[in-house]
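# Using only what follows, build the 3D model:
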Amino acid sequence: MSQTKLEKETKSGWKFFREKTSNLIKGLGAYFAVVLTNISLIIIITIVTSEHSFETSGLLYYLYISALFLVGYSIATTKTVNDSIIHKILQIIKRFFDVVMAASGFFFLMPLLIILAVAIKIESDGPILFRSKRVGQFGSMFDAYKFRTMYIAPTEKPITKVGSFLRRFSLNELPMLINVLNGELSLVGPWPRLPENLAETIDKDNQILTVRPGLTGLWQISNTSSRQSVELDLKYIKDWSLWQDLKILFKTVFVVLITKQNRA
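Below you'll find the model as predicted:
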């Protein structure tokens, strides 16, 4: 074996190892984020609703440790090309909000998620979740998780009855909270691009790829074609603020409940 070939194989093996290690760390971080957030919510609810007085110093200490972990995980999974300290701090706050909200989503929505998973499995054979390749921040590839809404075998009507209901209210996208926890998606951001039409759906400077894509965003809540996604996503990046993210989140709820419109 030539030295050049050996070096290439070594680099390839090292890259594979780093990717696997990175995914493992992110997975563990996401797992502990969910556990700590859910336990913290239970503690807070207990303290607020309890009619009896009890020692809370130990519980408050646990909340403090949980908050430190969540902040640390948010810092570790935040990437930005902007060198401004203020911008970096705001991005960490955005990431912290993403982690806490996604983890809380699993806490409050778990009964619904279980019911939907059972309904999908009862109606048709096949996996409960569907994975779609998407392009993430800095061009990294990831699997976006969604509830399966179509039959596996070819049929006259490819979309299942449960799938039609899920798409109507965008409930099929709830599993993408996993991607938010892993740091592959943000709650709000540019539309996560498909690899096959990436060249046609990003700007020439690749500015869109410098930002973490979002579960929702300006384009996702606007009634426009995919061709206009570039313009809207660039506008989002230019005008970005935490307040804008909150407004988009609230408008997303309105769009889902009122227009009942879903996009793939």
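
# from here on, contacts and neighbour counts on C-alpha atoms
Noted.

# For the helix or strand containing residue 24, which helices and strands make contact with it?
Following DSSP states H and E, one finds residue 24 within helix 3-49. With contacts taken as 3 or more C-alpha pairs under 8 Å, 6 or more residues apart in numbering; DSSP states H and E, helix 3-49 sits against helix 57-76, helix 85-123, helix 177-182.

# Please identify the most buried of these.
Among the helices and strands packed on helix 3-49, helix 177-182 has the highest mean neighbour count (mean count of other C-alpha atoms under 10 Å), at a mean of 24.

# now it: how far from the chain's centre is it?
Remark: helix 177-182 is offset 4 Å from the chain centroid, using C-alpha atoms, centre = their mean, to the nearest Å.

# on that earlier part again, quick one, the helix holding residue 24 and helix 57-76 angle?
150 degrees (axes from the mean of the first three to the mean of the last three C-alpha atoms, to 10 degrees).

# returning to what we had before: okay, the helices and strands packed on helix 3-49 in JSON lines with distance to residue 149 next?
Shown next, in JSON lines, are the helices and strands packed on helix 3-49 (distance: least, C-alpha to C-alpha, whole Å):
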{"stretch": "helix 57-76", "distance to residue 149": "32"}
{"stretch": "helix 85-123", "distance to residue 149": "8"}
{"stretch": "helix 177-182", "distance to residue 149": "17"}
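
# Sequence B follows; please return its structure for comparison with A:
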Amino acid sequence: MQQRELASPFPAARGRLGNGTYNRPASDWEQQYRRTVVVGDTLATALVVAAIGASLGDREATHWHEQWGTLAVATELLLLGALAVGRSWAPAVLGQGAEEFRRLGRSLFTTAVLLALGGIALTSRPIKLWVFVAIPALALVTMTTRYVLRLRLHRQRQEGRCLRPVLAAGSPATVHDLITRVRKYPHLGWRIDAVCTPDGLGTDGDRLDGVPVVGRLTDVAGHVHRDGYRVVAVTPDPHWTPEHLRRLAWNLEGGDAEMVVAPVLMEVAGPRLHVDAVLGIPLLRVSMPTFSGGPRAVKEVVDRLGAAFLLLLFAPVMAFVGLLVALDSRGGVFYRQRRIGKDGRPFMMVKFRTMVAGADRARAGLEDLNEGAGLLFKLRRDPRVTRVGARLRRYSLDELPQLFNVLTGSMSLVGPRPPLPEESAAYGPDIRRRLLVKPGLTGLWQVSGRSDLPWEEAVRLDLRYVEDWSLALDTVILWKTLRAVLQGQGAY
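Predicted coordinates for the structure are as follows:
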């Protein structure tokens, strides 16, 4: 089958596939993107250092001009060294997931510690300014730069460029699931070009979901060496015994292909997965979810301080919104509703009122028009919503008073959606795991489509958050929330 070549901003080597011609492999654009990130980190560090030096007064600059120069050079070298040692530029982590920012954060922390220790040893007077001003500024600039580059890369992937060609190998059912996920999330950078199945057949003859089936599972290594796939995605099938997987890994040696094995625990990932060697046997160790301890304490502190800061920042906006609500329709400015929080404890959630007075009593007459998925009640054109309320909902301004809930500890900045009592009463054992953590002002559901999500997908995202929570994941969600709110996606 002949397929159209997609133009890419990065050069790509051509190669022949058994089923046509593609840009092969994508290693050139990967290396180009990596170089762009390295240059971005270097320039960001130099920019911050120069800005701090330029902000010093003449007296200050004269007082420790030599120390500033030493610190500037030391910061540049230490940060770039920490980024290299910490594999923050590894192509496997660039452009997707929270791991990229987690490694960047560790490198910045390492740089701060080394600078502090060096300053103490050398009795450097400006070291406090450097550690507590320069490093946070570096974190802000470098993370922003990385995020902007990631947005550009994701935009190109949405257009079908900068994708890594993948050969999927497994049972038709598990490969179908993988193809569905890859097509739904093109920003992850995969493009499944070919499939191998146990009998060399797909669900539609020589195709599976429109992807050519090029051979049997025993033919995988030969196709990879001949056709230049960048990723071999192994999905569950009885054929994949430890002996077969080991032999496949040996046969792939010497090439550029990355072998990825999908575990049975599809929704467990991130910091909970560890690979250990016990008596020479590789074991996938799954640690328990963290619901207490140091990281959770940090989250509590960040929640309270963050809520206090945001309340001060948005105080004028909240006052203006409250005035608009009061002038638009009769009723109170705020709307209080009973919700279920951590461990099933009820609390009163506060929002700006977006509906006419007595809207709860009118819901019974609208049940037949419900457009919400699962246990949710939603209407795209709810007649109870006021004119101002529609605008507030579109940009989530009605949720700003929930910062008071975060400040008092009944909610978190990031977490699962806070359910109504009747919703939680209908939860099964699996869905009740959402109540193991505090509900959030935002969450994976917020940055993935909000009310447009099917019920099952919203539940899956909440459970994934509970299972795979980390401080880095919270940071990524908060960052993505701003874009979701500004675009008004899935809000009604």
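
# and of the helices and strands packed on helix 3-49 of structure 1, who's closest to residue 152 of structure 1?
helix 85-123 (11.7 Å; C-alpha to C-alpha).

# what's the mean deviation for the helix or strand that the closest one is followed by versus structure 2?
Where DSSP H and E defines the elements, the next helix or strand beyond helix 85-123 of structure 1 is strand 129-135. Compared with structure 2 after fitting, strand 129-135 of structure 1 deviates on average by 0.9 Å (mean C-alpha distance after the TM-score superposition for structure 1).

# quick one: whichever helix or strand comes after strand 129-135 of structure 1 to structure 2 mean distance?
Counting by DSSP H and E, the next helix or strand C-terminal to strand 129-135 of structure 1 is strand 141-147. Compared with structure 2 after fitting, strand 141-147 of structure 1 deviates on average by 0.6 Å (mean C-alpha distance after the TM-score superposition for structure 1).

# according to the alignment, the helix or strand harbouring residue 119 of structure 2 goes to what range in structure 1?
Using DSSP H and E, residue 119 of structure 2 falls within helix 99-122. Using TM-score structural alignment, none of the residues of structure 1 align to helix 99-122 of structure 2.

# and the next helix or strand after that helix, what other elements does it pack with?
Following helix 99-122 of structure 2 in sequence order, the next helix or strand is helix 127-129 (DSSP H and E). Secondary-structure packing of helix 127-129 of structure 2 (3+ C-alpha pairs under 8 Å, 6+ apart): helix 99-122.

# Alignment lookup: residue 258 of structure 1 to structure 2.
By TM-score structural alignment, residue 258 of structure 1 lines up with residue 487.

# ok, how many other residues are close to that match?
Neighbourhood size, residue 487 of structure 2 [other C-alpha atoms under 10 Å]: 12.

# repeat for residue 360 of structure 2
10.

# and the gap between the residue nearest to residue 273 of structure 2 when sequence neighbours are not counted and residue 275 of structure 2?
Once flanking residues are discounted, residue 273 of structure 2 sits nearest to residue 286: 4.9 Å by C-alpha to C-alpha, 6 or more residues apart in numbering. As judged by C-alpha to C-alpha, to the nearest Å, residue 286 of structure 2 and residue 275 of structure 2 stand 9 Å apart.

# of those two, who's got more company?
Taking other C-alpha under 10 Å, residue 286 of structure 2 and residue 275 do not tie; residue 286 has more neighbours (14 against 10).

# wait, the more buried one sits on residue 274?
Yes. Counting by C-alpha atoms under 8 Å, residue 274 is a contact partner of residue 286 of structure 2 at 6.4 Å.

# residue contacts, the spatially closest residue to the match of residue 258 of structure 1 that is not a sequence neighbour?
Nearest-residue entry for residue 487 of structure 2: residue 395, 7.7 Å, with adjacent residues in sequence omitted and distances by C-alpha to C-alpha, 6+ apart. Residue 395 of structure 2 makes contacts with 485-488, 491, as judged by C-alpha atoms under 8 Å, 6 or more residues apart in numbering.

# which of these does structure 1 keep?
With both residues aligned by TM-score structural alignment, their matches' C-alpha atoms under 8 Å, the contacts of the contacts of residue 395 of structure 2 that structure 1 also has are 485-486, 491.
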